[in-house]
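Student: Give me coordinates for this.
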Amino acid sequence: MHATHKFRLLLRREFWEHKGGFLWAPLIAGGISLLLTLMAVIVGEVAAQRAIGAGKLTIDGNVVVNGLDLSVLSGKLDAEKMQQLAQGIDLSLLMAALWPFIVLAFVVFFYCLGALYDDRKDRSVLFWKSLPLSDAQTVLSKVVSATLVAPLLAVAAGVATMIGFMVLLSAVVMLHGGNPVTLLWGPGNPLNVLASLLAAVPVFALWSLPTVGWLLLCSAWARTKPFLWAIMVPLFAGIFVSWFELMKVFNLDSSWFWSNVVGRMLLGTVPGADLLYRGNASGMVGPDSAQGLLEYLSASNTLSSLAMPELWIGVVAGAAMIFVAIRLRRWRDEG
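Tutor: Prediction:
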């Protein structure tokens, strides 16, 4: 059997063993967001009907009597307002698609934490070692599953959530006499949002390597309670460094250690964590905050994280910890 075929089978094994976390958890998160959106629409409809009945709902100073007619409203939108509408739609699509990525952070974290420990705990590692599979292939299949397979499935769940969100809004628009193509699908740019989500995948894969490597290292090394080891070692290291002010030896503040060591070891599985290290978010506040946020999360700006030295230093550190995890798996097979 060719090595690539073995690796493909290992990836398939990881997917089927963790299908609930990789596939169903992001889809359920997207479904919950759609359910909450539907509830908000129902509440808004009830409130609007009550305001219409009381004569308190006005548009451009005119009292709405018979109901909301979006076809009339859309005719009053100039170019500037249509641009604001398009930005609002894109931002809403992006927020809807982020729900699966919130779940992704927890799924990848706990998947890596138990990836090698669970095999030793139930002693299934003895069975897998009896097969013609190397430790490097096994561990790397878990790395690829965490850094590429899981994010791509989260993107798919995010796209499904965006489509459901647009269909739900289209039904509301048609209910009030509007044209969804003119008010939603035309102004919106779902392809730009999709490009932003896809661009985040390679950045996530590289940025998360220090956390993935550290968690796999703890999973391969810890005899029991890998979660406590994974959390407490970085935290106590940060407390020790802060207590004795060791970073002053390098003319640095203790916050540097918390951000670039503790944070990178524990928070790398959070999608978009690299945004906190770029420090160019000034356009996200102010009157054009929607446009600034969309530009900040655009595909081109997301890919600019690949030029950050912090990312590649983390890649080297993560690769080193993954290498140690592979070496540990060769002999640490106790229950």
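
Student: hey, let's count contacts and neighbours off CA atoms from now on
Tutor: OK.

Student: Let me see the residues that make contact with the helix or strand harbouring residue 218.
Tutor: For residue 218, the host element (DSSP states H and E) is helix 209-221. Residues outside helix 209-221 that contact it (C-alpha atoms under 8 Å, 6 or more residues apart in numbering): 109, 112-117, 143, 146-147, 226, 229-230, 264-269, 314-315, 317-322, 324-325, 328-329, 332.

Student: any idea how far the residue nearest the centre of the chain lies from residue 271?
Tutor: For the chain, residue 101 is the residue whose C-alpha lies nearest the centre (C-alpha atoms, centre = their mean; 2.8 Å). According to C-alpha to C-alpha, to the nearest Å, residue 101 and residue 271 sit 6 Å apart.

Student: another one to check against the first:
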Amino acid sequence: MNATADTLPVAKAPAHRTHRFALLLRREYWEHRGGFFWAPLIAGAISLLLTVVFFVIAMVGMRNADGDAKFYLDDGSTMSINGLDLGVLAAQLDAEDKAQLATGIDMTMLLSSAWPFIVMVFVMFFYCLGALYDERKDRSVLFWKSLPVSDGETVLSKIVAATVAIPLLATLIAIATMLVFLVLLSAVVMYHGGNPLELIWGPGHALTIALSLLAAIPVYAIWALPTVGWLMLCSAWARSVPFLWAVLVPLLSGVFVTMFSVMRLFNLDADWFWSNIVARMLLGVVPLTPYDLARMDGAQLESAGLVHLIEPAAVYGNLLQPATWIGAAAGVAMLLVAIRLRRWRDEG
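Tutor: Here you go, the predicted model:
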């Protein structure tokens, strides 16, 4: 009997590189879903729970207070207020008061979204530290090396997971936390007779802050490369306790440079080494740069408002700083070494 076209075996084309890379990213997510997703989500939920507890305690305290609140004025007279009506207070705000209210709302929104970002810093640090060490420790690296996937693709998937996937998930959760916080705050404002659109959503810049946080992810990814590169290099090289190697080598180097004034040979002080070498190797996962901190002074907060300090035009100013690209180049160099180490490392 002759075989028909329908019965002939069909040769399957090899998976495309982009498809393989997507599978590698999915692997990283499923293996570390607790840190990637659940850790920042739980942190955001805890911050909202504490916010609810604070609001309840404050409202109960105000309810149990005397009906008339008495205030003593500078001239010695007194003024009594029966209850709290935010609608009446809002009508008395002038342009300067509204500007200060907007700054306060923006600051409150950023603070409410901080918990997922704090957790993100620790997740990124320890994920990079164990990215290449753990697979050697449990011998799963032998299985992955048997697949038609190069060491470069595998390490690159871990780099993208650390610098893009983790910050993106943390940012989305932080934005959701911020919006839920505003809803809770709106409920409190309505309870006291205020209009949330006038006192919360109008003065605040929720959408601008959310978009600015998302737009900052590429800059953060570039800034974090020195730390990501150093941690993955230690993860690929260390036979045991990579945490000690990753932390002690930069710290002891800083102590040595300080004690023996090594930087004087280059007409620099020890502080330069600590801020440009040690800090870049260990603290690059913190989403704040010296350029950002230099802009966050009181004068700028009063004149321009907090939202202008995190807008893309300001955040992307980091890309104009030579230190950003020098650090990124050093990070890429360390990652290339980590790829070579993964290829030839033998735990034998």
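
Student: TM-score of the superposed pair?
Tutor: After superposition, the two chains reach a TM-score (TM-score structural alignment, normalised by the length of the first structure) of 0.93; 331 aligned residues with a C-alpha RMSD of 2.1 Å.

Student: Count residues in the vicinity of the aligned residue in the second structure for residue 204 of the first structure, would you?
Tutor: When the second structure is aligned by TM-score structural alignment, residue 204 of the first structure is paired with residue 220. The tally of other residues near residue 220 of the second structure (other C-alpha atoms under 10 Å) stands at 22.

Student: so residue 220 of the second structure is in which element?
Tutor: For residue 220 of the second structure, the host element (DSSP H and E) is helix 217-237.

Student: Now that helix on the first structure. Mean distance?
Tutor: Helix 217-237 of the second structure, aligned to the first structure and superposed, deviates on average by 0.5 Å (mean C-alpha distance after the TM-score superposition for the first structure).

Student: What residues sit buried inside that helix?
Tutor: Across helix 217-237 of the second structure, burial judged by 16 or more other C-alpha atoms under 10 Å covers 217, 219-237.

Student: returning to that earlier point: how much space is there between the closest residue to the match of residue 204 of the first structure other than its chain neighbours and residue 214 of the second structure?
Tutor: Leaving out its chain neighbours, the residue that sits closest to residue 220 of the second structure by C-alpha to C-alpha, 6 or more residues apart in numbering is residue 287, at 6.2 Å. Distance of residue 287 of the second structure to residue 214 of the second structure, computed by C-alpha to C-alpha: 12 Å.

Student: Could you do residue 40 of the second structure as well?
Tutor: Using C-alpha to C-alpha, residue 40 of the second structure is found at 16 Å from residue 214 of the second structure.

Student: who's more crowded, these two?
Tutor: Between residue 40 of the second structure and residue 214, counted using other C-alpha under 10 Å, the more crowded position is residue 40 (27 against 15).

Student: In this structure that one contacts residue 121, no?
Tutor: No: using C-alpha atoms under 8 Å, residue 40 of the second structure is not in contact with residue 121; the gap is 10.1 Å.

Student: which position in the second structure aligns with residue 2 of the first structure?
Tutor: Matched to the second structure by TM-score structural alignment, residue 2 of the first structure sits across from residue 16.

Student: all strands in the first structure, in order from the N-terminus.
Tutor: Assigned by DSSP state E, the first structure shows strands spanning 58-59, 62-63.

Student: Any chance of TSV for those, columns mean neighbour count and distance to residue 164 of the first structure?
Tutor: Shown next, in TSV, are the strands of the first structure (neighbours: other C-alpha atoms under 10 Å; distance: least, C-alpha to C-alpha, whole Å):
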stretch	mean neighbour count	distance to residue 164 of the first structure
strand 58-59	11	29
strand 62-63	10	33
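
Student: Identify whichever of the ones you listed lies nearest to residue 85 of the first structure.
Tutor: strand 58-59 (16.3 Å; C-alpha to C-alpha).

Student: At which residues are the helices of the stretch 201-348 of the second structure located?
Tutor: Using DSSP state H, counting those that start in this stretch, the helices of the stretch 201-348 of the second structure run over 206-215, 217-237, 242-259, 270-273, 279-282, 290-295, 298-304, 312-315, 322-344.

Student: Looking at those helices, which is nearest to residue 109 of the second structure?
Tutor: Nearest to residue 109 of the second structure among the helices of the stretch 201-348 of the second structure is helix 206-215; the distance by C-alpha to C-alpha comes to 7.5 Å.
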